[in-house]
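>>> Sequence and predicted model, in that order:
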Amino acid sequence: METLRRRLEEAVDGEVRFDTGSRAAYSTDASNYRQVPIGVVVPRTLEVGVAAVSVCRARDVPVLSRGGGTSLAGQCCNAAVVIDWSKHCGRVESVDVAGRRIVVQGGAVLDQVNQVLAGDGLMVGPKPSSHRACTIGGMIGNDSCGASAQAYGKMADSVLRLEILTYDGVRAWVGPTGEDEYARVQTGGGRLAEIYRQLRDLRDDTMELVRTRFPRLERRVSGYNLDQLLPENGFNLARALVGSEGTLVVVLRAELAVVPRPAARALAVLGFEDIFTAADAVPSVAAHRPLALEAMDETMYRLARAERPHDPALRDLPPGAGWLLVQFGGDSADEARQRAEDMMRDLCRGDGRPPPSHAFLGDPAREDELWRLRESGLGVEAYPPTGRQTYEGWSDAAVPPERLGSYLREYDRLRHRHGYAHSALYGHFGQGCVHGRLPLDLHTDDGIARYRRFAEESADLVASYGGSLSGEHGDGQALAELLPRMFGEPVVAAFGRFKAIFDPRNRMNPGKIVHPHRLDQDLAQRHFYPLEPRRTFFDYPADHGRFGHAATRCVGTGKCRKHTFEGGVMCPSYRVTREEEHSTRGRARLLEEMVRGDLITDGWRSEAVRDALDLCLACKGCRAECPVNVDMATYKAEFLAHHYRRRLRPVAHYSMGWLPLWAALASAAPHAVNALTQTPGLSRLVKAAAGVSGRRALPRFAGERFTDWFKGRGVVGPGTRGRVVLWADTFSNNFDPRVGRAAVDVLEAAGFEVHVPPVTLCCGLTWISTGQLGIARRVLARSVRALLPWAEAGVPVVGLEPSCTAVFRSDGPELLNTAQTRLVSERTLTLSELLEQRASDWRPSSAGGSVLAQVHCHQSAVMGYDADRAVLARFGFRTRVLDSGCCGQAGNFGFEREHYDVSVACAEEGLWPAVRAAGDSEAILADGFSCRTQIAASGTGRHGSHLAEILAAALRAH
């Protein structure tokens, strides 16, 4: 390995990583399988990637060409050198608008490609649910589909030509091969000509076998596409290679056909008595040629309802226990709606069966919400609130749509016989593809043996219906062993010949499709029970109180590998670095390896885990946006608490982590402290001693704290709406007391009697974020005791700083699992929540105006922003809410020397450009002290204001 690493470093312009952390981050994909790679290569150019393959060939080492790593059947993990193309090799090289074709590098992410095409009204046809993370090369490797395949076909239908690289160094463009092209290749001679000759021989030898044994099915994703070599299909080598899962060639570039975006869409939802009856109706619905024809059952609905009880999308479903979601396109909204109505009218005429209930969604925003609900299927069912955790393994078989209802009834009986009932059924029913995770026991030998029996019987069932073991996710390791049951041994032998033509040494992603590892081999869960620490600081209520369970929660869908244009919060450091290890998924993989204990063997002391967590901004975006609610901020705090136990910490943990204490001390002489921290020469020394970047301006301490101002303002009469407690957090009290004063003005104008605790209270946030959880517990417990009498009396506690409010709402009850803490948590509200819940009839006179709002990450993740929108609208403000991710300051993170560049890069991803573009009359709203600090550092001279300040100013102006 050391020699291989050195050779790669000499040949590769990029990153060559054989360290434990990188190998851990790439050890799994979104499947049940785990294979630790030899090393990881991240090439800067395609040519460098080619050189990396050459080095591996010289050392006779296997290669895994990887894109987004979202594969569900084990295609993207192997004991090989992993080449990750997604960071640097993802350019759209050309767009031919008139010819509706593009040339793109294999590492390009689908959503990024579609973003480039959007201006010309075009898009790539297939769109799997992993569209945020999956790459074009990965989609080609997997023959990806998605809901849009109903109208636009699989990835193979979009591929015109491919530039490929074989393990033995052949690099060429391939596509349809007529006689003239075949003659040209033979004239050129060499290894490429040999490949073409062998392929023609294979075609001629197996032509009738392929024609008779391949299912006639649009969703046949299993096996190799030998049918594309047939004369009637133009001996199309490019399309024959689609779906080969990296076992034959590396896809460097692709020329794709693209399609026009529908000018308008309309979504009709049909409700049936059960999912089987819904499946029976599929042929009648599909006859109307919708863009997409999806399904979900009652179990899926109940799981979504349990996780998101107030999701408006769930209210749009008509009565039933099985639903079809049918999307139509048209040149106008009226045309799309008319097509939907024609379909519903035809179904209501019926064929003797009861007509379905139906609903029509005319609002594109509501349609998108419902579509996102359907796309979230994997995450929703992975950890059901009741019942066992579910897994992939048998999750995407496809049968002819006209036989789907009968197949589902038999499949349901099979699930019951094996004890796998009560799991969800959903999928792309328009093409007969059925999804659904199962409550498998993959930890014990008996459970794994049951899983094997179930998979074998399921394969036989699908084959009896003329179906495909995989209708979307591919074979990988989960299904490859079962291919003889679907195709028969002679076809599988032909697959072996096809593999040997391109990869005679079996070095391209070995063990998948051909000569496969067993489906019950390399299982990540086999005999794996996480090494649980003797004690933890957080309670992990969603994970049975176990840190080990939390550390293995990630299911690998890659939604955290976001891009700026997508909006949302997570994962800010990944958006900047484009590093797998800096995504929520990558960090989760290292934590999983830590509690596994065989690759990362030093547990809490692991420097690999520490380094992966170092750039986590603790934004909590993953807590809300991750499909399975991974909470990396909490895991990071827990890890740091153990990692630095009885050890010297980074200096910033003492300076920024103990900020509440330093602020309290500074309040005795704030002007003197400011002179020390703001005078240029002295300031540099202070920053150096505190571990703060010299490029950061230190915040000024207020001349008078908010609590001191409140004590001296005199007695105010009782309010008409009762009492509220205004909690003066460290930031509002010591740095921005004007926020507290404005909040008092607003609350009293709304009719509340405002109380401020007579003692300084802190939630412990800065100690939590730096992993000093023992101190955080004590500080938080003191604040809970002080607030408890008001909470017991039913008095709401109003928080002004979003991150501190979020501590009481989420971290607090998990750090201090007491009835008192939970009661204070229930009583704690944001200012906007209080005004919405207890003063919704207050209609203040206000001139309104325009507001650009930067939502604090913790507010987005924990409290949400709906109440703020409503209050601003009540005051007459036109609010533009930024949806461009974290500001990058994130408390102590943006102040620290080693994090400054990432912090600024995060701001440049969205916040700073928006501030620069904001109009002079547009107020900039930022409730978070960190967000306001970052806005002040934008170089524009603009400053952010808290909601309380904007509302108070509006009241004064009237």
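That came through, no problem. Residues are numbered from 1 along each chain as shown.

>>> C-alpha from now on. contacts and neighbour counts both.
OK.

>>> I'd like to know how many residues surround the closest residue in space to residue 802 that isn't next to it in sequence.
Nearest residue to residue 802 in three dimensions, chain neighbours excluded: residue 859, at 5.5 Å (CA to CA, 6 or more residues apart in numbering). Number of residues near residue 859 (other CA atoms under 10 Å) recorded here: 22.

>>> what does residue 594 give?
Neighbour tally, residue 594, other CA under 10 Å: 25.

>>> next one: residue 686
17.

>>> Surely it and residue 679 touch.
No: in this structure, residue 686 is not within contact of residue 679 by CA atoms under 8 Å, at 10.0 Å.

>>> which ones are touching the residue nearest to residue 802?
Neighbouring residues of residue 859 by CA atoms under 8 Å, 6 or more residues apart in numbering: 802, 803, 806, 865.

>>> can you map out the strands along the stretch 701-850 of the chain?
723-727, 753-755, 797-799, 828-830, 849-853 (DSSP state E, counting those that start in this stretch).

>>> could these go into JSON lines alongside distance to residue 296?
Converted to JSON lines, these look like this (distance: least, CA to CA, whole Å):
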{"stretch": "strand 723-727", "distance to residue 296": "45"}
{"stretch": "strand 753-755", "distance to residue 296": "50"}
{"stretch": "strand 797-799", "distance to residue 296": "40"}
{"stretch": "strand 828-830", "distance to residue 296": "36"}
{"stretch": "strand 849-853", "distance to residue 296": "36"}
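
>>> Comparing these, which comes out most buried?
Ranked by mean neighbour count, the strands of the stretch 701-850 of the chain are led by strand 797-799 with a mean of 25 (mean count of other CA atoms under 10 Å).

>>> try it against this one:
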Amino acid sequence: MASRNLLLERELRRRVDGEVRFDDGSRAIYSTDASNYRQVPTGVVVPRTVDAAVEAVAVCREQDIPVLSRGGGTSLAGQCCNAAVVIDWSKYCRRVVQIDPESRTAIVEPGIVLDVLNARTHEYGLMVGPKPATHDHCTIGGMLGNNSCGSTAQAYGKMSDNVLGLDVLTYGGARFWAGPGGGDGLPYEMKARLRDLGERYGEEIRRRFPDIPRRVSGYNLDALLPENGFDLANALVGSESTLVTILRARLRLVEEPKARALVVFGYPSIFEAADAVPTILPHRPLALEGVDDKLISFEKRKHLNAEALRLLPEGAGWLIVQFGGDTEEEAHGKAQALADELGHAVRYFDDPAHEDELWQVREAGLGATAWVPLEHDTWPGWEDSAVAPESLGSYLRDLHRLQEEYGYAEASALYGHFGHGCLHTRISFDLVTADGIRKYREFMERAADLVVSYNGSLSGEHGDGQARGELWPTMFGPDLMPAFAEFKAVFDPRERMNPGKLIRLSGAPPYRLDENLRLGADYAPADPETHFAYPQDRGSFARAALRCVGVGKCRHEAGGVMCPSYRATREEKHSTRGRARLLFEMLDGGLITDGWRSDAVADALDLCLACKGCKSDCPVNVDMATYKAEFLSHHYAGRLRPRAHYSMGWLPAWARLAALAPGLVNLAARTPSLDALIKRLGGIAPERALPAFAPARFSRAFRRHVPLGDGHRGEVLLWPDTFTDNFHPGVAVAAVRVLERAGFSVRLPRAAACCGLTWISTGQLGVARRVIERTSRVLREEIRAGIPVVGLEPSCTAVFRSDAPDLMPHDLDVWRLRDQTRTLAELLDEHGVEPPPLDREIVAQPHCHQHAIMRFDADRRLLEAAGARLTVLDAGCCGLAGNFGFEDNHFAVSMACAEDALLPALRAAPEDALVLADGFSCRTQIEQAGIGRRPVHLAEALDEAWRAAVSGALPRQARRAPAPVDRTTGTR
């Protein structure tokens, strides 16, 4: 087998224009999707063009190797993992071939993300109709493979209803356009066999295929019937890569609603909400979604969509109904008419911002239910059934009783596309014991019997994959099963397309729903001793590595912070999900066998910026920055580290030495030959300019400080972090003035201390722990006196608020420090300090660690109270991220991250706008980008505004970014 795979790999590399990967790390990353299943692929091909993918299939055909197409890899039923060559379309094959606004059609390649395509069609007022909750990262190819739907399918139907033609390739090499009447280029023999199949099984198809909006289970054999136009494209949609490889698709586009309105109804239970669905359907909404009180409780517990949850009317089950119209009056009129008709427990929204917030409550469903603190773990399997909408209430009651019988009901939320009778739920299956797995199988079989008794479908949009393919006979009966096998045989007679999934030609069942489990009764991962405590994961690093459920939100292309390295590289291994998969495989030990010493894991983590964006943006709160630090600590234990770990990891120590002769150090950094030597010795990117040390450290200059004001609000301790103290002391000088004007008395630590950030980010956790222990001793008197600690550098503040307690979970002083640490904005906001007037345009770039740990809410309230015309950028990570952007070989990725959204947004900002960036990294990246902007810290902005208010002068508007003080001297 090894020699065969070696030959296959060599041929693929020789003939395919793309990236060919047969290494264990890549195979591990693609071994699972968002399902319960795991199968290690033979290899991975990332084609650069459609023709390259055709050649890859040809090579596999010549060597009799199975093939599997993959889009975003978010499938919940196991259809995206198999022992095959995986073709990943999402990196390169994402082109829009044609948009024809006259015919309202688009031709696209399979790797394009839905939101990216809709952004292109938006200029014509058009869009793709179906919109799954994963719309910002799911691919068109994946949507075609699963016959995706989403909430808007209420108005526009499933993907099969929106496909006009498919450019497809069979494993045998036939390529043609499938469409109505069979399509163009369909070989005569295939066409004849398909027509014959439709004729022979027509009556059984009509009898056994349920007439409901969301029948996604089974091949679409009904599309072959004459009354449905013998539409082969429709028939192939939803076939989950088991029949053909989709190369391009011609899609029907629909007109975007010009206006939308939302109304939400509350009911005593989700069952009564479901009962009300038939009353609403005659009003023809764009979307009709249901959510229950468990989902809302889970979102509250996970701090998701907090503002939106407060907008819900009273109830324990809710229907969210959206209407569209050509005008706002028309859309709002429809919503108001329904609200007037139903009346009770209703909230009507005509504010687009509130509508979006409410919609996020529903779209967060999968992530909110997947990993809930203090609950049992929940899994897919029976997450996607569908019945006729008029039967939904009764079906939910019966399913809930079945869940109660098996002990699954307590942790299972019920929600979904109620207007189409489609239910989503995750269930607390025990997938790690033999008895639990037996119970899982038994429940699945009984649930299948239940939904079929309602003439429903095993799947309403996720497809069947391995989770439900075995149950097809329950739904379709023995007489129709041969028709599915014959249909597959027309396209894949050798069973090389995603083999073993959905159906087999031999008559044997496909993979069982309880085999190939990612966990299973033999699941026994290594659970090594760690530095961090992982309190949210029961103290287990293995459980933390299991946290990722494959939702793939880290692969989205805009908004939020997660995941900057994926956006820069479009590589699965550089996504949060890819890294989590490798850590899981490392602890499992089946494929990654060298544990903490794994080079594959180290390579994937190398481009992790440790921005912490995933800690807040990931629906299950994967904290890759912490996992990276943990891994590095063990990976380099007893070994030489990269040079950057000694230079930037020990920056606080070097900065104290540099403070003895800062002018001499700065001169060396400005001398080309010495600068190059310093960078080479320190593992620093030659493209980077080294920041200048300040002539005097803030903490030393503060000794001569004469307090301003009476300190009537009490005492605060200002934390002199390494970056502010040694490089930008002017920020701290401004902060002291602001705090004292606000009525606080300011003090500093009685001795030099550090938060340990740089040692944490480079995985030198033993040193970090000792540094934090010393800091705890230095601050003990202030901590126990309850004195607030004010942090100016967000990353250092985040250490006190998050990393330090996780490293030292039993140190009460560290926990007190966590609870007493505040950002400047938080302190001023909590004490009701009236800020000085800031009547100007302000563009703010929140630091990633602040976004993840402290949030930006207090800053927003403070700035808006000051009268600022505030724009808070949703531009992701700046790309510098502490030591990351300074490290050798990271410069290109660092700048790609900055150019993804931040720098373009700043270039487009008004000339006179003040750019606000509290993070040293953010300010440095912006200044070194050469775009003519000089960002300031919040303390500097408030200080200047207060000075202007006191002097009676107006803040200066003409400059791009005023500097109230020279940061390196602390003087104006």
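That came through, no problem. Keep in mind it's a predicted model, so treat the numbers as computed, not measured.

>>> Can you calculate the TM-score here?
Once superposed, chain against chain, the TM-score is 0.97 (TM-score structural alignment, normalised by the length of the first structure); 938 aligned residues with a CA RMSD of 1.3 Å.

>>> Which among the strands of the stretch 701-850 of the first structure is found nearest to residue 342 of the first structure?
Among those, the nearest to residue 342 of the first structure by CA to CA is strand 849-853 (43.1 Å).

>>> circling back: so what corresponds to the residue nearest to residue 802 of the first structure in the second structure?
Taking TM-score structural alignment, residue 859 of the first structure has residue 850 as its aligned residue in the second structure.

>>> Repeat that for residue 923 of the first structure.
Using TM-score structural alignment, residue 923 of the first structure pairs with residue 914 in the second structure.

>>> cool, residue 569 of the first structure as well?
Per TM-score structural alignment, residue 569 of the first structure is aligned with residue 561.

>>> cool, and residue 319 of the first structure?
So residue 319 of the first structure corresponds to residue 314, using TM-score structural alignment.

>>> So what's the gap between the longest helix along the first structure and the chain middle?
Criterion DSSP state H: the longest helix present in the first structure is helix 190-213. Distance, stretch centre to chain centre, for helix 190-213 of the first structure: 41 Å (CA atoms, centre = their mean, to the nearest Å).

>>> Which strands or helices does the next helix or strand after that helix pack on?
Sequence-wise, the next helix or strand downstream of helix 190-213 of the first structure (DSSP states H and E) is helix 237-241. When contacts are defined as 3 or more CA pairs under 8 Å, 6 or more residues apart in numbering; DSSP states H and E, helix 237-241 of the first structure packs onto strand 159-165.

>>> so how far does the strand it packs on sit from its counterpart in the second structure?
Taking mean CA distance after the TM-score superposition for the first structure, the mean distance separating strand 159-165 of the first structure from the aligned residues in the second structure is 0.4 Å.

>>> For the stretch 401-550 of the first structure, which segments count as helices?
Secondary structure of the stretch 401-550 of the first structure (DSSP state H, counting those that start in this stretch): helices located at 404-417, 445-464, 483-487, 489-502, 547-551.

>>> Ok, which of those comes nearest residue 716 of the first structure?
helix 547-551 (48.6 Å).

>>> so residue 93 of the first structure is in which element?
strand 92-96.

>>> By how much does that strand deviate from the second structure on average?
Looks like 1.0 Å for strand 92-96 of the first structure (mean CA distance after the TM-score superposition for the first structure).

>>> which residue numbers in the second structure go with that strand?
So strand 92-96 of the first structure sits over residues 96-100 in the second structure, by TM-score structural alignment.

>>> who touches the matching stretch?
Residues contacting stretch 96-100 of the second structure (CA under 8 Å, 6+ apart): 105, 106, 107, 108, 109, 112, 117, 121.

>>> if we can go back for a sec, count of neighbours near the match of residue 923 of the first structure?
28.

>>> before we move on, the earlier item: give the buried residues for the longest helix of the first structure.
For helix 190-213 of the first structure, burial by neighbour count (16 or more other CA atoms under 10 Å) applies to 192-193, 195-200, 202-203, 206-207, 209-210.

>>> any chance of those residues in TSV, plus distance to residue 753 of the first structure?
Output for the buried residues of helix 190-213 of the first structure, formatted as TSV (distance: CA to CA, whole Å):
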residue	distance to residue 753 of the first structure
192	83
193	87
195	84
196	84
197	88
198	86
199	84
200	86
202	85
203	85
206	85
207	85
209	84
210	81
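
>>> That concludes my questions; thank you for your assistance.
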